[in-house]
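Asks: Quick check, what structure comes out for this input:
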Amino acid sequence: MKAIMYNRTGDSSVLELREKPLPEPGEGEVRVKVVVSGVNPTDWKARAGGTYGALDGWHVPNQDGAGIIDALGPAAPGASAEGTGLEPGQRVWLWDVAHGSSEGTAQEYAVVPLHKVVPLPEGVPFDVGASVGIPALTAHRALTVHDGAAARLAPGTLGDQVILVTGGAGAVGHAAIQLAKWAGATVIATVSGDAKAELARKAGADVVVNYKSQDVAEEVRRLAPDGVDLIVDVNAAANLEADLKVLKTGGTIAIYAANSSDEKLTVPVRQCMAKNARLQFILTYTVTDEQKTAAISAVTAALADDALGVGEEHGLPLTRFRLEDTAQAHDEVQQGTVGKVLIDVGE
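Replies: This is a model prediction of the structure:
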């Protein structure tokens, strides 16, 4: 079987197309024929050395993907394979595959722990399944961190909330808009240009503010005089001053990204105190098992409701590569391409 592999960190030239034996699933594992692999910023950052440092052996990149179950490993003692709800031939989506493992989704077959294999609802394309992992699970956590929030989103759980999503044309911002709208919120999004504004509208944002040409605080306060309940923020270092101007007293700013590993955030303590503001930092890999389970359940329900579409018509353009061109796919994400980068692995 073909796989993209690397045994040292560095730029995308360390990625090699190699042949490897077809792996057998062990106890509590599933072998999935990967159809589409999704690429996220964390994938190229891990490859570049931001996660592993010096590598011990070969690694296959990419956390997210979608495909078809090919084989089930032996059930754990006292359990049955049938009890998992998974079976050969079933369409599934995958999350965090490469986290804590040397096996990612940039290969024809991936052996994955049972709990990271989720049935893909009927009619949902593999492209969508390969796009929801890190972005949608991160967005779900960001949308459930404020006081009194439901642990698991569902239609109506955000019905009285006004939410600001900064960077509404990014993958996490896109998922946050879609999930918030599915849960009933009013959503304001910020973007840097007209083309991105159109994408945020297609994702479902009620109002879009161009932060390059408009005063964000002034526009948001005009639209939400009482302030916003929650801010899902992609760049808190640049946005915090404006965020605090529009945040409702008792509101939360959910921060899920940084421009560099050593980026610093200067926090105006008095302003935060005056707002009783919560600054909640998020990394999807280190949330609790309960939080991850709730996110997976909610995202699957949203998929079944056709609430997480991808593609130009849904506000998330797709850029596609072949498996052998995975290095180019990583470079595309690193260069900040708008939309989602996917790798076509199988049929």
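Asks: Only C-alpha atoms from now on, for both contacts and neighbour counts.
Replies: Fine.
Asks: Now do the helices in the stretch 201-347 of the chain.
Replies: 216-223, 236-246, 269-275, 289-304, 326-334 (DSSP state H, counting those that start in this stretch).
Asks: and V32, that one's in a strand?
Replies: Yes - counting by DSSP: H, G, I helix; E, B strand; the rest coil, V32 falls inside a strand.
Asks: Next up, the contacts around the closest residue to it other than its chain neighbours.
Replies: Spatial nearest neighbour of V32, excluding adjacent residues (C-alpha to C-alpha, 6 or more residues apart in numbering): I69 at 4.4 Å. Contact analysis of I69 by C-alpha atoms under 8 Å, 6 or more residues apart in numbering lists V30, R31, V32, K33, L86, E87, P88, G89, Q90, R91, V92.
Asks: swap in I68?
Replies: I68 neighbours (C-alpha under 8 Å, 6+ apart): V32, K33, V34, V35, P88, G89, Q90, R91, V92.
Asks: Buried members of those residues into PyMOL, please.
Replies: Here is the PyMOL command that selects the buried residues among the contacts of I68 (16 or more other C-alpha atoms under 10 Å):
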select buried, resi 32+33+34+35+91+92
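Asks: Name the secondary structure element that contains V187.
Replies: Per DSSP states H and E: V187 is located in strand 186-191.
Asks: what about that strand, distance to the chain center?
Replies: 18 Å (C-alpha atoms, centre = their mean, to the nearest Å).
Asks: again, but for stretch 292-307
Replies: Centroid separation between stretch 292-307 and its chain, computed with C-alpha atoms, centre = their mean, is 13 Å.
Asks: Next, the second sequence, to be compared with the first:
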Amino acid sequence: MSTSIVASYSSVGSAAEVLSFSEQVRPTPQKGEVVVRIHASGINPSDVKKRSGWGSTMPPAQPIVPHSDGAGVVECVGAGVPEHWVGRRVWVFNAQGAASYGGSGPEAGTAATYSCLPLSHVVPLPDNVSFEVGACLGIPARTAHYVTFCDGPVAGKTLLVQGGAGAVGELAVQFAVAAGATVITTVSSPEKAEVARAAGAHHIINRKTEDVVKCVRSIAPQGVDRIIEVDFGANAAIDAAVLKLGGQIASYSSPSDRTPAIPYYPLQFTNAHIRLAPIFMISEGDSLRGLADINFALSMGQLRPTIAATFALREIADAHEAVEAPKQPGNVVCLV
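Replies: Below you'll find the model as predicted:
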């Protein structure tokens, strides 16, 4: 009988202290499920935050296998799943943790040899895309697609992508450029500027050394049509100052301030539309459109996530630390 090497944690804390390994029997797929032999497991900020106790310091009710995203090959299928899925290269999303954020999904993280998921969480991986890249798609690419297009087409519009070298921001830049938008983005270092430039950003602003509002207004005197926001708490005042009348802000995070103050009147007087984007809870229709567009962009070479580092699964603690204290821009992946 096949066995699975599984990384997990039973209490929250530092990666080196709480992550451990066990050997378990390979899961058996139930009706509508598939078992994926994981080859690459992507690590997102939400994964390390959950493990560290950012959302709650209470011990989990049962051991948690971390990581929502991954890629591999379908090993076997449950009842109701066509046999032609067996042997297919796939990428997977929402494998673990959606319930922690108010969404629905399995608790079958990808930091393991095998992961058992509903077929609805499994997507064919284009032949031209590596497992490592496939492991960087679930949260970053789906979020990037949603925040880029949730308020309609972007062709001919000017977008400000705050944090254009991040896992989501980089892909949002790529989506927007491919769709015909003019993209302004902010970064915090020359190294991140190179990532944003490679992604296709038309204008890059170093927020550490330049006046973001002044720079954006010099590029777009009437303001920007849309803003994709990585840190609403830190940037709300800037967003209000550069948004065009009737513009939209789509924010997917606020790490610097979990309960941010809102510059109400500056936003009101631009007739701003603010959308908060919980990727675990978007509609089925939005999700399916995103999956189709992501795979099309991958097949056309339009979506190219940067990978900063890869680690063996046994080095998962080091991998988590690399996400928490990055030495260079890009995604971190565990090879399984």
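Asks: tm score of chain vs chain?
Replies: Put the two chains on top of each other and the TM-score (TM-score structural alignment, normalised by the length of structure 2) is 0.92; 323 aligned residues with a C-alpha RMSD of 1.6 Å.
Asks: hang on, the earlier thing: need the winner for burial among the helices of the stretch 201-347 of structure 1.
Replies: For those, the largest average neighbour count (mean count of other C-alpha atoms under 10 Å) is found in helix 326-334, namely a mean of 20.
Asks: OK, contacts around R8 of structure 1?
Replies: R8 of structure 1 makes contact with V14, A54, L55, W58 under the criterion C-alpha under 8 Å, 6+ apart.
Asks: same check, this time on D257 of structure 2
Replies: G233, A234.
Asks: measure it to V195 of structure 2 for me?
Replies: 26 Å (C-alpha to C-alpha, to the nearest Å).
Asks: how many neighbours does A3 of structure 1 have?
Replies: Close neighbours of A3 of structure 1, defined as other C-alpha atoms under 10 Å, add up to 26.
Asks: ok, now E122 of structure 1?
Replies: E122 of structure 1: 9 neighbours (other C-alpha under 10 Å).
Asks: Which position in structure 2 pairs with it?
Replies: Alignment note (TM-score structural alignment): E122 of structure 1 maps to D127 of structure 2.
Asks: which ones are touching the closest residue to V34 of structure 2 other than its chain neighbours?
Replies: Distances taken as C-alpha to C-alpha, 6+ apart place V77 nearest to V34 of structure 2, at 4.3 Å, with adjacent residues excluded. Shown in contact with V77 of structure 2 (C-alpha under 8 Å, 6+ apart): P29, Q30, G32, E33, V34, V35, E83, W85, V86.
Asks: Equivalent analysis for N259 of structure 1, please.
Replies: N235.
Asks: Then A175 of structure 1?
Replies: A175 of structure 1 touches V132, P135, A136, A139, L308, counting by C-alpha under 8 Å, 6+ apart.
Asks: C334 of structure 2 pairs with which position in structure 1?
Replies: Checking TM-score structural alignment: C334 of structure 2 goes with I343.
Asks: So its match sits against P61, correct?
Replies: No - I343 of structure 1 is beyond contact range of P61, at 11.7 Å (criterion: C-alpha atoms under 8 Å).
Asks: For these two, indicate the residue with more neighbours.
Replies: More neighbours surround P61 than the other of I343 of structure 1 and P61, with 30 against 26 (other C-alpha under 10 Å).
Asks: Where does that one sit: helix, strand or coil?
Replies: coil.
Asks: before we move on, back to that, tell me which of the contacts of V77 of structure 2 fall in strands.
Replies: E33, V34, V35 (DSSP state E).
Asks: and of those residues, the nearest to P118 of structure 2?
Replies: Of all these, P118 of structure 2 sits closest to E33, with 4.2 Å by C-alpha to C-alpha.
Asks: Ignoring the adjacent residues along the chain, who's closest to the equivalent of the closest one over in structure 1?
Replies: Aligned by TM-score structural alignment, E33 of structure 2 pairs with E29 of structure 1. Nearest non-adjacent residue to E29 of structure 1, counting by C-alpha to C-alpha, 6+ apart: P113, 4.4 Å away.
Asks: What's the one you found aligned with over in structure 2?
Replies: By TM-score structural alignment, P113 of structure 1 lines up with P118.
Asks: and the residue nearest to V32 of structure 1, that's in a strand?
Replies: Yes - with three-state DSSP as the criterion, I69 of structure 1 is part of a strand.
Asks: corresponding residue for it in structure 2?
Replies: Aligned partner of I69 of structure 1 by TM-score structural alignment: V74.
Asks: what's the distance between that match and P66 of structure 2?
Replies: 20 Å.
Asks: Tell me the one among the contacts of V77 of structure 2 nearest to S8 of structure 2.
Replies: For those, the nearest to S8 of structure 2 is V35 (18.2 Å; C-alpha to C-alpha).
Asks: neighbours around the closest one, how many?
Replies: Using other C-alpha under 10 Å: V35 of structure 2 sits among 25 other residues.
Asks: Please name the spatially closest residue to it (chain neighbours excluded).
Replies: The shortest distance from V35 of structure 2 to any non-neighbouring residue, by C-alpha to C-alpha, 6+ apart, is to C116 (4.3 Å).
Asks: where's the one you found, which helix or strand?
Replies: Per DSSP H and E: strand 114-118 holds C116 of structure 2.
Asks: That strand packs against which elements?
Replies: strand 33-43 (3 or more C-alpha pairs under 8 Å, 6 or more residues apart in numbering; DSSP states H and E).
Asks: Relative to structure 1, what is the average displacement of the strand it packs on?
Replies: Compared with structure 1 after the fit, strand 33-43 of structure 2 shows a mean deviation of 0.5 Å (mean C-alpha distance after the TM-score superposition for structure 1).
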